[in-house]
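1. Sequence first, predicted model second:
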Amino acid sequence: MANLKEYFELSVEQSREGPSIQPGGISGSAKRGTERKLENQSFKEKYEAIIEVEKGLNTKKKIAEESGPTDVVQKRQTAEYTHRRRDHEGKGKIYAEQLGVSSTEFDCSGGWLERFKNRHGLCMKKINGEANSVDKTDAAYTMWQCRLKTILETYAADDIFKADETAIFYRALPEKTLEFKSIACHGGKASKKRLSVMVCANMSGTEKLPLLIIGKSLKPRCFRIIHHLPTTCRANKKAWMTPHVFTEWLSTLDEKMFRKRRKIAMIVDNCPAYPDVSDLKAIRFVILPPNTTSITQPMDQGVIKNLKIHYRKRVVSKINA
């Protein structure tokens, strides 16, 4: 720590002396008035700012406001704002003419578009999901709504389970990283090695069943000294869910619930890998109608996404450890 303080003090002294080829000195181009985006801060000031943020004594936004951009950045921002304002004014006049509104009734200012959006609650959103493709007037969807009401009336929230399958590319690294602005950031070919994972939990969220992991090897070499895993593992050549694997998993769960004297409802997608299993003693097997999973699938409402976020976080923590 003492060496670090001495380095900071040396950097401050050299910056006061003027041009120097030593670390911390001001280059000749900077002294001649080269335009910079932000005011230069010494190493000591930067270090103190980082410590303040980590201790919660200050925020990055306040530090940025205190540093402030130079006149060059302010002029550039002003020019961009002026150009954008003129473009909005021109568009506003065109719309007014098309609607038959005279210029005396509509005074188009630079911020009319932003005020219009705020007044009517308009904002930019990303289009995702396939909910609009579901035909809610279809007989199968209407029948499912009636069936769902019966299930909710018959079973408690703790006894309604939903299972869904997803894929995890366990060797794929994150697509984002920290890097210097001047360095191009390129990566290699992403790994396509995957595992199929069956996620199952009850409606209230109080009970999460162990994950069913399907890989290509039943006993990987990395687990040769491990005798117990907190998951159920199965394997086949393509690491896919198959009717045999699903039937075995559901039958095992049925025996478990029967021993506990519980009656539950198990809801799954309309998928060829999920056959209609008979002779279940404690499970009522329910299949969702086809082409409706985007709005009827509870696991697609953020449960699987949250699982993958936590998994990726642990992978990165292991890499950086």
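-> That came through fine.
2. When you work out contacts or count neighbours from here on, use the C-alpha atoms and nothing else.
-> Will do.
3. mind listing the strands for the chain?
-> 160-168, 195-202, 212-215, 232-235, 264-268, 283-287 (DSSP state E).
4. Excluding sequence neighbours, find me the nearest residue to residue 198.
-> residue 165 (4.4 Å; CA to CA, 6 or more residues apart in numbering).
5. List the contacts of the one you found.
-> For residue 165, the contacting residues are 196, 197, 198, 199, by CA atoms under 8 Å, 6 or more residues apart in numbering.
6. Give me the neighbour count for the first one.
-> This points to residue 196. 22 (other CA atoms under 10 Å).
7. circling back to that earlier point, would you list the strands of the chain in JSON lines and tack on distance to residue 72?
-> As requested, the strands of the chain are exported to JSON lines (distance: least, CA to CA, whole Å):
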{"stretch": "strand 160-168", "distance to residue 72": "48"}
{"stretch": "strand 195-202", "distance to residue 72": "53"}
{"stretch": "strand 212-215", "distance to residue 72": "57"}
{"stretch": "strand 232-235", "distance to residue 72": "61"}
{"stretch": "strand 264-268", "distance to residue 72": "60"}
{"stretch": "strand 283-287", "distance to residue 72": "63"}
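8. For residue 256, find the nearest of those.
-> strand 283-287 (10.3 Å; CA to CA).
9. Give me the contacts around that closest one.
-> Here strand 283-287 makes contact (CA under 8 Å, 6+ apart) with 254, 257, 263, 264, 265, 266, 267, 268, 269, 270, 276, 277.
10. and here's the other structure:
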Amino acid sequence: MVRKHARKPGSTYAAYSNKAMEDAMKAVSEGKLSIRSAAEKYSVNRCTLNRKLKGVHVQPYGRPPALSQDEEAVLLKSIITAAEWGFPLSCLDVRFIVKQYLDKKGVTVSRFKNNLPGEDWCRSYLGRHKDALTIRLSENIKRSRAQVNEETLREYFTNLKNSIQDIPVELLINYDETNLVDDPGKSKVIVRRGCKRAERIMDSSKATSSLMFAGTASGILLPPYLVYKAEHLYNTWQEGGPEGARYNTSKSGWFDSALFEDWFETVALAYFKKVATKDQPKALIGDNLSSHLTLSVIQKCEEYNIRFILLPPNSTHLCQPLDVAFFRPLKCHWRQVLMDWKMKHKGTIPKDVLPRLLKSTLKSLSPSIEKNLKSGFRATGIYPYNPEEVLKKLPATTIGNMSISDGLSKSLESYLRESRNATSTPKQKRRRLSVVPGKSVSGTSFQSEDDPDTPDLVSSEGEGNTPVSVTRATEEHTLQVSYTGDVQVGDFVVVRIKFAGPSNKMVDKYYVGQIYLELQGQYQCKLLRKSAKCDKTFIFPAVDDQWTFKMEDIIVVLPSPTIVRGRHKFKCNFSVVLQ
């Protein structure tokens, strides 16, 4: 088949569009034009127009397609369903599906090589169904996000309706954190034909800076909160930024509990105090990160009548207004501002320049900020309240009523359902091996030296990787204090956490943690990590590792440790005898 077909002069095939023929038929049917006049006006064949008006069968022009209309309709529904389930097909996938269908049917199409359609066929098929199909760049999402179901969302919206029904639109705030990268990304450029690598000289790095944004359902953007990855904060890092912006630092460069509390008091609470009275109901909507839920924030919310509303887990791409309609245009403007700066300067962005670039980004985005925020609240069904705005984005439960290849349709649906809800592969416990440099390693090196048949529960892999080993030990100085129920905020405890082990069986692991919040019969604690140098010494990681558990998961209450330079040393042994 010729890829770029050139129509021959004087060709007898139709030189008009279907719309032109429909307009001509409509003009004649309504008595506005005669058949001859309509044929001349719309440039259609007079004889063909006459036959169509009389209802005489007119064979479609052009070569008949390889698949019938019914078969193409089945393929169309299959392609749409696969995309809705999170597994969109490429043109190559569609071509192989058609080949498998033709082979199974026992039909050989001479125009296809080994029954495999070519790229031209796929392009023509998309052209015949351009009203329903298009080619787009795909975005990758995690399976945990794909498993958000209708039941979870309906429960969320039922609770949300009761929480925001009497709250003014200007007191309905959504917050979320994002980051600004130091890499403007790739862009299409013009180079010499045959050039294998199109390189552009531009300094970049993997450095990022965290930002907390918040906006109201009325379209008001609150001042941003910028967090640098550093130990100390300097005055030049705060100059030239957006009006009212706040600045802070952390070792990881991300938000932790202390930074979130500071943001809440200096940005969110400050805004509520400015526009509303203390007793007036307000709402703060955000994700369910444990670092965003602290005792201090909850107490402040109760004091100022602020309803702290959490989104369902793994649903921010559907329910978070800032994620849905604000962050994407923000990142587009940021990349443009970043590229303009890098074209004139060398090196990566200094921290004292970042506030000015952020201000330029928000200034260029300012004409559409209010519109984007309102669109985000509307698209997530929060304001105006409309759960169907989110529920309609979930994949259809069935492919539909298909008259052809129904077995293929059911197998496709079953495959998509299994792929979307696939279970994750459990991580196997590992430990560092003591080997001589230059000497090969055998399989026995992976067994515990004390008991080759028993996996080693205690690892010396380093800080931040090892749970507390809990065995039925009988050696001296073993801690044998069982949980009695008198747990208070600030206590150090050993908690049991369940994980999916081999063959998806739930296994128990035990960690040391400090309780910092008790809420509705549940406890929240910050987990410590074992020091690589001493089994009785623990430290808090740079990024808070928090966990929520019930009373029955508390194994033992530990005595207060001795704290030296951030290291918590306990006097007891951690081989706990389970009662």
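-> Received, thanks. Since the structure is predicted, the reported quantities are computational estimates derived from the model, not experimental observations.
11. And the TM-score between these chains?
-> Remark: TM-score between the superposed chains equals 0.59 [TM-score structural alignment, normalised by the length of the first structure]; 232 aligned residues with a CA RMSD of 3.8 Å.
12. Now rank the contacts of strand 283-287 of the first structure by neighbours and give me the top one.
-> Neighbour max across the contacts of strand 283-287 of the first structure (other CA under 10 Å) = residue 264, 24 neighbours.
13. if I line the two up, what does that one land on in the second structure?
-> The alignment partner of residue 264 of the first structure in the second structure, by TM-score structural alignment, is residue 282.
14. Residue 308 of the second structure versus whichever residue in the second structure pairs up with residue 159 of the first structure, what's the distance?
-> Aligned by TM-score structural alignment, residue 159 of the first structure pairs with residue 171 of the second structure. Here residue 171 of the second structure is placed at a distance of 12 Å from residue 308 of the second structure (CA to CA, to the nearest Å).
15. coming back round to it: out of the strands of the first structure, which is closest to residue 64 of the first structure?
-> Per CA to CA, nearest to residue 64 of the first structure of the strands of the first structure: strand 160-168, 39.4 Å.
16. quick one on the thing from earlier: tell me the contacts of the match of residue 264 of the first structure?
-> Contacts of residue 282 of the second structure (CA under 8 Å, 6+ apart): 167, 168, 171, 172, 272, 305, 306, 307.
17. rewinding a little: for residue 187 of the second structure, see how far away the spatially closest residue to the match of residue 159 of the first structure that is not a sequence neighbour is.
-> Residue nearest to residue 171 of the second structure in three dimensions, not counting chain neighbours: residue 282, with 5.3 Å by CA to CA, 6+ apart. To residue 187 of the second structure, residue 282 of the second structure is 43 Å away according to CA to CA.
18. now do residue 102 of the second structure
-> Counting by CA to CA - residue 102 of the second structure and residue 187 of the second structure are separated by 41 Å.
19. I figured residue 268 of the first structure hits residue 289, correct?
-> No: Residue 268 of the first structure is beyond contact range of residue 289, at 9.7 Å (criterion: CA atoms under 8 Å).
20. Count the neighbours of residue 185 of the second structure for me.
-> The number of residues packed near residue 185 of the second structure is 11, by other CA under 10 Å.
21. do you know how far the counterpart of it in the first structure is from residue 279 of the first structure?
-> Under the alignment (TM-score structural alignment), residue 185 of the second structure maps onto residue 174 of the first structure. Distance from residue 174 of the first structure to residue 279 of the first structure, counting by CA to CA: 45 Å.
22. and if you look at residue 115 of the first structure?
-> 63 Å.
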